[in-house]
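[1] the following comprises the amino acid sequence and a computationally predicted model.
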Amino acid sequence: MTHGSTWDWQASARAAGAQPDGRFNCGAVSITHPRAIVWKRADGQVRTVSGGELQRLAGRLAGALRALGVRRGDRVAGLLSRRPETYAVALAVWRLGAIYVPLFSGFRGEGLRVRIADSEALVIVTDAANRENLGQMEGDLPPHTVAMIGGGGVETDHSLESLMQRVTQEPSLAETKIHDTATIMYTSGTSGRPKGCMIPHHGLITLSPYVTRCLAVSPDDLLFSGADAGWAYGLYTTGLAPLSMGCGRVLYEGPFDVEGWLNTARELGAGHLAAAPTAFRQIAAAGVDDRARAIKAATSAGEPLDAATFEWFQTQLGLSIHDSYGLTELGMVTANLRGPNSVALAAGSMGTCLPGFEIQLVDRGGAPVPTGEVGRIAVRDNGFLLGAGYWGRDSEWAARLQDGWWLTEDLARQDEAGRYWYGGRADDVIVSAGYNISPLEVEAALMKHPLVADAACVGEPDPVRGQAVTAYVVLREQAPADLDKVLRRWVGERVGRHAAPRRVEARTELPRTASGKLQRANLRTGGM
């Protein structure tokens, strides 16, 4: 069992504006940076929004939503592009004491329907880029009102700009408590029906150790992250949390594109890149140029960062990517820290326990495992976890909490220095001929082969071994005739013959969720 250094949660709460009696509304959090949001639009134009402008916009939007009948406890969904109004809408909903339901703009059909229907959203705020998508399944939704921002829409929709023009006085701030629900953030649905994680008003406070010790941003920094505000990492972790702590944020509207990202980072002076490892792998694949050298700090999260990508950035750019780990339910709980007394970085490690958190790795029976052995990650409930329950599914949340510890489905091991190393999900472990094999370990070895651009491993039924390791790979060039033999030998020499893949299949891409997480279940069922 390990814990990070102590963290004064009450001091963080006071700094964010919480009152001694627990009153706190995160919609009124202070955002002061003169370049709070620098928006690089899809058409190439740049618009800068100061903290004061963002807060004033949130106030007017709160008035517009109040005019649509939004009251305390109502759910308001946001299906929006990457634009400044996305953050202002969240702040506005929270100011009313209502509950914000962020929706990833890449969702389609059932992915949208299940989240909107489950939350029973009274109002859906959207824009022209997403209105047609919403309209395709709107008839299957409970009664609701559609509110447009930025123009467009159909005849029955309401224009938020028109409503804001008629607002004569902003609504008074709802008197909420620090642990009242502010957001329902739906999980990506990698296992079963998506669950709505209820995030209290203290969510921004939960991330203060991460912003301070991992991102380590200052008012002089401009943070670049392509994370969509439909996910916790975009809305909270690299969004309103650093904004509320004095940092500016680049908002890139277009789809991921290495050239577009690097040009924007250099043009706007955004020296800190926070992204999923997939983005860093694609930057590495594009090679080195002067634009890449404009990146002065890099942080990753969302999936394991492979050692090959970490080492490429160190060797080619002299840049260390600080990987981190967290869940929507917990917030960020481990990270490669910046600052004094930080443990040295190691390729492939997801860092040490963040200040204010406590972690233990446990076996199937719930007993702690020795240092160096793989166990399930359990995090003690410190009163400031990012999530506080599942919307309408209390029993499922309760099943996760065991004697004050929140038990994840993720596996890890800890080394003598206190660093954690991701070992996959508990249900991803491959049991072959009596060996427990981590797919992450095999994937990491495959990623170091010069032929392999991406890799995923699963266990498939085998009449002799029980399960056999099967590797799915994306190649950098045409596959040799003996690909199976080449990669089997490669893994056998680096991990062990017991872990070498018995079958290798080359694919053009691997199945991932909208947030970039690998979907091994799809590979096990033969899908994409």
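    Looks like it came in fine.
[2] C-alpha from now on. contacts and neighbour counts both.
    OK.
[3] and the strands in the stretch 351-500 of the chain, which stretches?
    352-353, 358-362, 375-380, 401-402, 405-414, 420-425, 430-432, 435-437, 452-462, 466-475 (DSSP state E, counting those that start in this stretch).
[4] which residues touch the fourth one?
    Contacts to strand 401-402, defined as C-alpha atoms under 8 Å, 6 or more residues apart in numbering, come from residues Leu407.
[5] what is the burial count for the nearest residue to Arg380 once chain neighbours are set aside?
    Leaving aside its sequence neighbours, Arg380 sits nearest to Trp405 (C-alpha to C-alpha, 6 or more residues apart in numbering; 4.3 Å). Residues contacting Trp405 under the criterion other C-alpha atoms under 10 Å number 17.
[6] sorry, back to before: deepest-packed of the strands of the stretch 351-500 of the chain, please.
    strand 352-353 (a mean of 27; mean count of other C-alpha atoms under 10 Å).
[7] residues contacting that strand, please?
    Contacts for strand 352-353 (C-alpha under 8 Å, 6+ apart): 2-4, 333-337, 343, 359, 418-420.
[8] likewise for stretch 381-399?
    For stretch 381-399, the external contacting residues (C-alpha under 8 Å, 6+ apart) are 9, 119, 184, 195-200, 202-203, 205-207, 328-331, 356-357, 404-406.
[9] buried subset of these?
    Using 16 or more other C-alpha atoms under 10 Å as the burial test, those include 9, 119, 184, 195-200, 202-203, 205-207, 328-331, 356-357, 405-406 as buried.
[10] how close does Ile205 get to Leu385?
    10 Å (C-alpha to C-alpha, to the nearest Å).
[11] kindly report the same for Ala117.
    Taken as C-alpha to C-alpha, the span from Ala117 to Leu385 is 26 Å.
[12] neighbour count winner among the two?
    Neighbour totals were compared for Ala117 and Leu385, and Leu385 leads with 25 against 15 (other C-alpha under 10 Å).
[13] I'd like the distance between that one and Ile359.
    13 Å.
[14] also Pro209?
    As judged by C-alpha to C-alpha, Pro209 and Ile359 stand 15 Å apart.
[15] which SS class is the nearest residue to Ala294 once chain neighbours are set aside?
    Nearest non-adjacent residue to Ala294, counting by C-alpha to C-alpha, 6+ apart: Arg266, 5.7 Å away. Following DSSP: H, G, I helix; E, B strand; the rest coil, Arg266 is assigned to helix.
[16] tell me how many other residues crowd Arg266.
    For Arg266, the neighbour count with other C-alpha under 10 Å is 16.
[17] who are the neighbours in contact with it?
    So Arg266 contacts Arg291, Ala294, Ile295 (C-alpha under 8 Å, 6+ apart).
[18] quick one: contacts for the nearest residue to the last one once chain neighbours are set aside?
    Taking C-alpha to C-alpha, 6+ apart as the measure, Ile295 lies nearest to Gly271, with 4.7 Å between them; neighbours along the chain are not counted. Applying C-alpha under 8 Å, 6+ apart, one finds that Gly271 lies in contact with Asp221, Leu222, Leu223, Phe224, Ala265, Ala294, Ile295, Lys296, Ala297.
[19] for comparison:
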Amino acid sequence: MKILLEFQALRSIWNLKSFYRLFHQDHKVFASLNLSNYEAINRCEQEVPEYFNFASDVLDQWSQVEKEEKRPSNPALWWINGQGTEVRWSFEELGSLSRKAANVLTDPCGLQKGDRVILILPRIPEWWLLNVACMRTGIIFIPGTIQLTAKDIFYRLQASKAKCIITNDVLAPIVDAIVSECQFLKTKLIISKNSRDGWLNFSELFKAAPAVHDCIKTKSQDPMTVFFTSGTTGSPKMAEHSHSSLGLGFALCGRYWMDLSPSDIIWNMSDTGWVKAALGSVFAPWLRGTCVFVHAMPQFEPKVFLNTLCTYPITTLCSAPTAYRMLVQQDLRSYKFKSLRHCLTGGEPLNPEVFAQWKSQTGLDIYEGYGQTEVGIISANLKGMKVKPGSMGRPTAPYDVQIIDESCNILPPGEEGDIAIKIDSKQPFCFFSQYIDEPGKTATTVRGDFYITGDRGTMDEDGYLWFVGRADDVIISAGYRIGPFEIESALIEHPAVVESAVVSSPDPIRGEVVKAFVVLSPSFILCNPEKLIQELQDHVKKATAPYKYPRKMEFVNQLPKTITGKIRRNELRNKEWGRI
């Protein structure tokens, strides 16, 4: 009964009287939080402040608003597990709890400002708590998907020189199997009800930790987080972001693309290992004082997903196109979404037919955004803007996005070229800082006066961007970016494989999937192709993250190569997509 009454109270904000009251209160609150200044910074109308910390300058300010305004508000975080358990934290509670978590990191764990921590957790409240705790302490957090294998985790620990890893019962044994070779790792922190030898238990330490903690003073350009990106010819790169690039860089995105306010509840389905989780589940919504809704849902289940939208007063939905492709296969008219008003997508292109089906069955448009780990949101279909199905919308501030050729000439409307961002003497503050330990790769992102995204596209006469494909060989499947190098390296470890090439292949649900062209060893006799395909797929799942395995496989006698011996993946990819 209590939960039902809370739902009714939340829904009541949509009556007209409440709308006007909240509208004026929101403007008053945003002014007191200096959000207008943050938006001006995004438009390049004001300089980035010398010091900035999202925890103290945004979250703690919202906490103060809750005390002073004394008005009904959504929680900051609303988490459910689908089995009757839920967590609701106000901004004040988030502040108090994150201070306790900060004390755990600095005292028992012995971490300090500038140390790196790898954070691999599913969608549980502690993930959000530890994100904020790291901000408060100046500790650099490195998110990772729970699908990482021992090889993946080992590489990340060694490359990042992380002093601590935080994970759960599922991945702790994998970490223990490799920890003896990780010379930089000093502390292991487990999120578990049970103790484990060699690990500090977060729950036990958290209970005893004080709730008083002074947020460390961080400069805007101090490093805050690192994301591992997929590469085409080598191991994943470490893209470093500062406190301002993520903490301030989504101010306009949250207002104009996501259309968020304190009266909204956003459900973003991104994996906690990706930058999209930072965008849609931390920075953009909390800059706007919006409630972040989370369903623990380990795997995407369309019926559970739709029932959740019918049960909870979610106003804003953000999910990958793959999810929408699966949802439109359901009878959407049999579901009644009580509060949903704004739908978002990104991470891969959205098919126009999926847009049309969703619109016809729900009456709602899907507003697509386009961005990258390194530079955030580049273009979007903003709220109130005419949506052209299949387009990525128009460039968003502060970016001047153009389609250019190899000589950096801006191409006329309709011509295909590189999607690039015009940069002046210094790059925009919302850019990533660097690829850590790889200055050469950082430098290759710039050509003349442009940052090169690595994507190909066109721009129409109205300034809308249209995605064509990757300029390199990265595969974007169900929103996951997958580099072929890791898969090819895994395949060649198998005794039956002498050589392989991995490319994207069209798929009606995932958009594109991984396909491997495999050359078998002359000594290997192929008796049962299907059995070998299954064996090779299982091998790749064990050697790298399971989502990367080749869903399609073809055995060939040889691979197309250049005169210097490099594999011509583009030729194989064009054949797959019917371009030749």
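    Sure, I can see it. Every value quoted in this text rests on a predicted model; they were computed, and no experiment measured them.
[20] sorry, back to before: narrow the contacts of stretch 381-399 of the first structure to those in helices?
    Taking DSSP state H as the definition of helices, those contribute Trp9, Ser119, Gly203, Ile205, Thr206.
[21] which of those residues sit farthest apart?
    Distance extremes for those: the farthest pair is Trp9 and Ser119 at 30.0 Å, using C-alpha to C-alpha.
[22] can you list contacts of stretch 118-129 of the first structure?
    Under the criterion C-alpha under 8 Å, 6+ apart, residues 70, 74-81, 101, 142-153, 184, 196, 391 lie in contact with stretch 118-129 of the first structure.
[23] mind listing what's buried in it?
    Asp118, Ser119, Glu120, Ala121, Leu122, Val123, Ile124, Val125, Thr126, Asp127, Ala128.
[24] Trp466 of the second structure -> the first structure?
    When the first structure is aligned by TM-score structural alignment, Trp466 of the second structure is paired with Trp421.
[25] for its match, which non-adjacent residue is spatially closest?
    Ser349 is the one closest to Trp421 of the first structure (C-alpha to C-alpha, 6+ apart), at 4.8 Å.
[26] to which residue of the second structure is the one you found aligned?
    Aligned partner of Ser349 of the first structure by TM-score structural alignment: Ser391.
[27] next: Val217 of the first structure.
    Match for Val217 of the first structure (TM-score structural alignment): Leu260.
[28] same check, this time on Val333 of the first structure
    In the second structure, Val333 of the first structure lands on Ile378 (TM-score structural alignment).
[29] now swap in Asp157 of the first structure and tell me
    With TM-score structural alignment defining the correspondence, Asp157 of the first structure maps onto Trp199 in the second structure.
[30] so that match sits right up against Leu189, yeah?
    Yes: contact criterion C-alpha atoms under 8 Å: Trp199 of the second structure and Leu189 qualify, at 5.6 Å.
[31] the two: who's more crowded?
    Leu189 (24 against 16).
[32] so who does the more buried one touch?
    By C-alpha under 8 Å, 6+ apart, the contact set of Leu189 of the second structure is Cys109, Cys164, Ile165, Ile166, Thr167, Trp199, Leu200, Asn201, Phe202.
[33] before we move on, what about Ala64 of the first structure?
    So Ala64 of the first structure contacts Leu160, Leu163, Met164, Val167 (C-alpha under 8 Å, 6+ apart).
[34] isn't there a helix covering it?
    Yes: counting by three-state DSSP, Ala64 of the first structure is part of a helix.
[35] and it, what's its match in the second structure?
    In the second structure, Ala64 of the first structure lands on Val104 (TM-score structural alignment).
[36] its match and Glu204 of the second structure, how far apart?
    Applying C-alpha to C-alpha, the value for Val104 of the second structure to Glu204 of the second structure is 10 Å.
[37] Ser281 of the second structure now?
    Relative to Glu204 of the second structure, and taking C-alpha to C-alpha, Ser281 of the second structure is found at 27 Å.
[38] the two: who's more crowded?
    Ser281 (25 against 15).
[39] aligned to the more buried one, what sits in the first structure?
    Using TM-score structural alignment, Ser281 of the second structure lines up with Thr238 in the first structure.
[40] from memory that match sits against Ala274, does it?
    Yes: the pair Thr238 of the first structure and Ala274 passes the contact test of C-alpha under 8 Å, sitting 7.5 Å apart.
[41] give the residues shared as contacts by those two.
    What both Thr238 of the first structure and Ala274 touch, as defined by C-alpha under 8 Å, 6+ apart, is the set Leu223, Ser225.
[42] so Cys408 of the second structure touches Tyr451, yeah?
    No: taking contacts as C-alpha under 8 Å, Cys408 of the second structure lies outside contact range of Tyr451: 10.3 Å.
[43] number of nearby residues for Glu138 of the first structure?
    18.
[44] buried sites along stretch 537-551 of the second structure?
    Neighbour counts over stretch 537-551 of the second structure (16+ other C-alpha under 10 Å) mark 537, 539-550 as buried.
[45] what's the answer for stretch 187-197 of the second structure, then?
    Thr187, Lys188, Leu189, Ile190, Ile191, Ser192.
[46] the first one maps to what in the first structure?
    Okay, so that is Thr187 of the second structure. Match for Thr187 of the second structure (TM-score structural alignment): Thr145.
[47] I'd guessed its match sits against Asp157; true?
    Yes: look at Thr145 of the first structure against Asp157 with C-alpha under 8 Å: they come within range, at 7.2 Å.
[48] residue in the first structure paired with Glu50 of the second structure?
    So, by TM-score structural alignment, Glu50 of the second structure is matched to Gly22.
[49] mind listing what that match touches?
    Contacts of Gly22 of the first structure (C-alpha under 8 Å, 6+ apart): Lys177, Ile178.
[50] what about it, distance to Glu175 of the first structure?
    Taking C-alpha to C-alpha, one finds Gly22 of the first structure at 10 Å from Glu175 of the first structure.
[51] for Tyr87 of the first structure, same thing?
    20 Å.
[52] tell me which of these two has more neighbours.
    Tyr87 (23 against 13).
[53] my read is that that one contacts Ala241, right?
    No: in this structure, Tyr87 of the first structure is not within contact of Ala241 by C-alpha under 8 Å, at 11.2 Å.
[54] on that earlier part again, can you pull the contacts of the match of Val217 of the first structure?
    Applying C-alpha under 8 Å, 6+ apart to Leu260 of the second structure gives the contacts Gly254, Pro285, Arg288, Thr290.
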